[in-house]
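K.L.:
With the input below, show me the fold.
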Amino acid sequence: MVFIGKNRLVVGALAIIFVWWAYKLLTQAYRGIFQKKCLHLVHIGGGLRFSTSRPPHTGKQAVIFGIFFTIIGIFCLIAVMFIIIFLYI
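P.N.:
A predicted model of the protein is given here:
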């Protein structure tokens, strides 16, 4: 944590990555909860992406995954908040 606290470029990059993940998760969460259709989440080598090759979640399953994506997205935003706090301490 000392290295991250000293290197603002690394901290800024981490914050941008978490904001991007939160954006991707929350947009799919919106689609799942309100439009009843969201894509499958795929974890690849430290990154998050949504699979378009699999059929999308629909109906009640999409709402459940939408709530799940919302929770993960909120945790990403909390992580950004902590990263910014460490940036200025």
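
K.L.:
from here on, contacts and neighbour counts on C-alpha atoms
P.N.:
Noted.

K.L.:
what's around the nearest residue to Val11 once chain neighbours are set aside, how many residues?
P.N.:
Sequence neighbours aside, Ile4 is the residue nearest to Val11 in space, at 6.0 Å (criterion: Cα to Cα, 6 or more residues apart in numbering). Look at Ile4: counted by other Cα atoms under 10 Å, it has 15 neighbours.

K.L.:
Show residues contacting the helix or strand hosting Ile4.
P.N.:
Element membership for Ile4, per DSSP states H and E: helix 2-6. Contacts to helix 2-6, defined as Cα atoms under 8 Å, 6 or more residues apart in numbering, come from residues Val10, Val11, Phe86, Leu87, Ile89.

K.L.:
All the strands of this structure, in order from the start?
P.N.:
37-38, 40-44, 47-51, 57-58 (DSSP state E).

K.L.:
Just want the angle from the second one to strand 47-51.
P.N.:
In other words, strand 40-44. 140 degrees (axes from the mean of the first three to the mean of the last three Cα atoms, to 10 degrees).

K.L.:
One more, so I can put them side by side:
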Amino acid sequence: MTEGQKQAYFQEAEKKAVRYFKDKFELDVVITSKELLPEMALDSIALEGHVTEHQDQEFTISYDYTEKKMKNFGMSPAIKEAIIAKGYDPFEK
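P.N.:
Next comes the predicted model:
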């Protein structure tokens, strides 16, 4: 994968993750790190971040750039509480 392709995937992953949290949980989030996972094992980018202005409400999620979907959502207790307080089930698929 070229550096240009990698950067394009990073931009796509960040945009999709922000949209995912907005659409699914009505949360505005900030992505704080992105990492391309080993290509021989997965076609994914691991992302970390938090809810805007709530650094304790952290999450991890991955974006499968082949299937074009979010996967493997991990959450801190604080973001779990925030999601539930908005009336959503954070474990619903």
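
K.L.:
TM-score for this pair?
P.N.:
Scored against TM-score structural alignment, normalised by the length of structure 1, the superposed chains reach a TM-score of 0.32; 39 aligned residues with a Cα RMSD of 3.2 Å.

K.L.:
Please identify the most buried of the strands of structure 1.
P.N.:
With neighbours defined by mean count of other Cα atoms under 10 Å, none of the strands of structure 1 is more surrounded on average than strand 37-38, at a mean of 24.

K.L.:
about what we covered before: adding distance to Ile78 of structure 1, write the strands of structure 1 out as CSV.
P.N.:
Output for the strands of structure 1, formatted as CSV (distance: least, Cα to Cα, whole Å):
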stretch, distance to Ile78 of structure 1
strand 37-38, 23
strand 40-44, 20
strand 47-51, 17
strand 57-58, 27
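
K.L.:
do you know which of those strands lies nearest Gly66 of structure 1?
P.N.:
Comparing the strands of structure 1 by their distance to Gly66 of structure 1 (Cα to Cα), the top pick is strand 37-38, with 7.3 Å.

K.L.:
and the closest one, what other elements does it pack with?
P.N.:
helix 8-34, strand 57-58, helix 59-87 (3 or more Cα pairs under 8 Å, 6 or more residues apart in numbering; DSSP states H and E).

K.L.:
other SSEs contacting the longest one?
P.N.:
For helix 59-87 of structure 1, the helices and strands in contact under the criterion 3+ Cα pairs under 8 Å, 6+ apart are helix 8-34, strand 37-38.

K.L.:
And that helix, how far out from the chain middle?
P.N.:
Computed by Cα atoms, centre = their mean, to the nearest Å, the chain-centroid distance of helix 59-87 of structure 1 equals 6 Å.

K.L.:
Ok, stretch 5-20 of structure 1 next?
P.N.:
Distance, centroid of stretch 5-20 of structure 1 to centroid of chain: 15 Å (Cα atoms, centre = their mean).

K.L.:
ditto for stretch 75-89 of structure 1
P.N.:
Per Cα atoms, centre = their mean, the centroid offset for stretch 75-89 of structure 1 relative to its chain is 14 Å.

K.L.:
for stretch 19-30 of structure 1, same thing?
P.N.:
Worked out by Cα atoms, centre = their mean, stretch 19-30 of structure 1 lies 5 Å from the chain centre.
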